[in-house]
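>>> give me coordinates for this.
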Amino acid sequence: MVPATRSGDDVNEWGRRETEEERADRQWGELIQEVRVAQTGVQILFGFLLTVVFQQKYDSLEQTDKTIYIVTVVLGAAATGALIGPVSLHRLVSGQRVKAAAVEWASRMTFVGLLLLLATMTSSLLLILRVATDNHAVPWIVTGVVAWYALCWFVVPMWTRRHRTTTK
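You can find the predicted model right below:
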């Protein structure tokens, strides 16, 4: 593949007039904007999770709820690590002429971070609803919310990707 030049009407395989380096720069900028949104949410959620164990009510939780809490905190820590990973990656490889590879790895970390964030939010919701109510519908409510997250975060984007992209 020969990258498109700025002069003329050549368009690269991505439908843009950009070199591979320009593409990597653009993708990096887009990725970092996406990560900023997810990072903020996961850090706030994780911060709140860290305070729960210090609340008086924590001691009165059932063992099952304490286990859900521990799992939730670990998931939150893992999600935080995955979503902060692209920043560290960029800092450590900056100037090493590996931006395309950095974008690829940062994208993978972000996707894993989103999956971990989904798991964190799911277990957080489960814990909160179990503690706040004795409703037997809690698992169904959590399942419905997870289905909504999956629809918004994965199904719609993948459907759009599949049905709205053009092939050459």
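>>> from now on I want contacts and neighbour counts done on CA atoms only, so please keep to that.
OK.
>>> helix, strand, or coil at Arg16?
At Arg16 the chain is in coil, as set by DSSP: H, G, I helix; E, B strand; the rest coil.
>>> what of Thr167?
Thr167 ends up coil, using three-state DSSP.
>>> tell me the centre residue of the chain?
Compute the mean C-alpha point of the chain, and by CA atoms, centre = their mean the closest residue is Leu114, 2.3 Å away.
>>> which SS class is that one?
Put simply, Leu114 is helix when judged by three-state DSSP.
>>> once you drop chain neighbours, what's closest to it?
In space, and not counting its chain neighbours, Leu114 is closest to Ala79: 7.2 Å by CA to CA, 6 or more residues apart in numbering.
>>> what do you get for Asp65?
Closest residue to Asp65 apart from its sequence neighbours, by CA to CA, 6+ apart: Leu127 at 6.2 Å.
>>> who's in contact with the one you found?
65, 68-69 (CA atoms under 8 Å, 6 or more residues apart in numbering).
>>> next, the structure of the following sequence, for comparison with the previous one:
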Amino acid sequence: MPDSQPDRDETPSERADRLWNEMLQEVRVCQTGAQILFGFLLSVVFTPRFTTLPDFDRRLYVATVVLGAVATATLIAPVAFHRFLIGHGVKPELVRVAGRFITTGLALLALTITTALLLLLRTALDATGWAWFLTGAVLLWFALCWLLLPQVVLRRAERRG
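From the prediction side, this is the model:
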């Protein structure tokens, strides 16, 4: 488990409890966003405009909804794990598994947002080239904010430390 901070005086159980609470705070934001996006996506198919979409956009919509469902399930999984494993003395393992679920869920959420954006931009813009370009730029932004910048901060901290 990451987050070994030598200046903390805590037992492994206290550390697991602290990390679990921090993870719950993080995942609450992601879960809410994923659930709202998923709910919105579910309603799109029932609009009159949906039937006029080209085949590619319909398939893109289906892929987006499936990604949204999987992202939502993955981000909610730590709660289900906790519910089933509470009281069994496996919180450190729960924290590790939940961390993997959250990381995977974030990646799936980024893909869901990206494909939803592509669908929206393809529908809103006449120039599909711009839709692809703007969507690619947003995907790069996700990669920068969620992957690259945290690695830069971590490397700088390791060099100082």
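>>> if we can go back for a sec, now the residue nearest to Asp65 of structure 1: how far from Gly144 of structure 1?
To Gly144 of structure 1, Leu127 of structure 1 is 15 Å away according to CA to CA, to the nearest Å.
>>> wait, Val70 of structure 2 sits on Leu106?
No - using CA atoms under 8 Å, Val70 of structure 2 makes no contact with Leu106, being 10.8 Å away.
>>> re earlier: return the residue of structure 2 aligned against the residue nearest to Asp65 of structure 1.
Mapped onto structure 2 by TM-score structural alignment, Leu127 of structure 1 lines up with Leu119.
>>> any idea which helix or strand carries its match?
helix 91-124 (DSSP states H and E).
>>> which residues in structure 2 form helices?
12-44, 55-85, 91-124, 128-143, 149-160 (DSSP state H).
>>> distance to Gln5 of structure 2 added to those, as JSON lines?
JSON lines is the format used below for the helices of structure 2 (distance: least, CA to CA, whole Å):
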{"stretch": "helix 12-44", "distance to Gln5 of structure 2": "10"}
{"stretch": "helix 55-85", "distance to Gln5 of structure 2": "24"}
{"stretch": "helix 91-124", "distance to Gln5 of structure 2": "16"}
{"stretch": "helix 128-143", "distance to Gln5 of structure 2": "27"}
{"stretch": "helix 149-160", "distance to Gln5 of structure 2": "12"}
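>>> relative to Ser4 of structure 2, which of these is closest?
Ser4 of structure 2 lies closest to helix 12-44 among these, at 9.2 Å (CA to CA).
>>> which elements pack onto the closest one?
For helix 12-44 of structure 2, the elements it packs on are helix 55-85, helix 91-124, judged by 3 or more CA pairs under 8 Å, 6 or more residues apart in numbering; DSSP states H and E.
>>> show me what Gln5 of structure 2 aligns to in structure 1.
Checking TM-score structural alignment: Gln5 of structure 2 goes with Trp14.
>>> apologies, that question was intended for Phe133 of structure 2.
Phe133 of structure 2 maps onto Trp140 in structure 1, by TM-score structural alignment.
>>> count of neighbours near the residue mapped onto Ala16 of structure 2 from structure 1?
Ala16 of structure 2 maps onto Ala24 in structure 1 when the alignment is built from TM-score structural alignment. By other CA atoms under 10 Å, the residues close to Ala24 of structure 1 number 19.
>>> Arg160 of structure 2 too?
Arg160 of structure 2, neighbours per other CA under 10 Å, totals 7.
>>> ok, Gly113 of structure 1 next?
With other CA under 10 Å as criterion, Gly113 of structure 1 counts 26.
>>> the one 5 residues further on too?
A total of 20 residues lie near Leu118 of structure 1 under the criterion other CA under 10 Å.
>>> in structure 2, what sits opposite it in the alignment?
Counting by TM-score structural alignment, the partner of Leu118 of structure 1 is Ala110.
>>> and if you look at Ser60 of structure 1?
In structure 2, Ser60 of structure 1 lines up with Thr52, judged by TM-score structural alignment.
>>> would you mind measuring from the counterpart of Trp105 of structure 1 in structure 2 to Glu22 of structure 2?
Aligned against structure 2 by TM-score structural alignment, Trp105 of structure 1 finds its counterpart in Val97. Distance, Val97 of structure 2 to Glu22 of structure 2, by CA to CA: 14 Å.
>>> of the two, who's got more company?
With neighbours defined as other CA under 10 Å, Val97 of structure 2 and Glu22 compare such that Val97 has more, 15 against 11.
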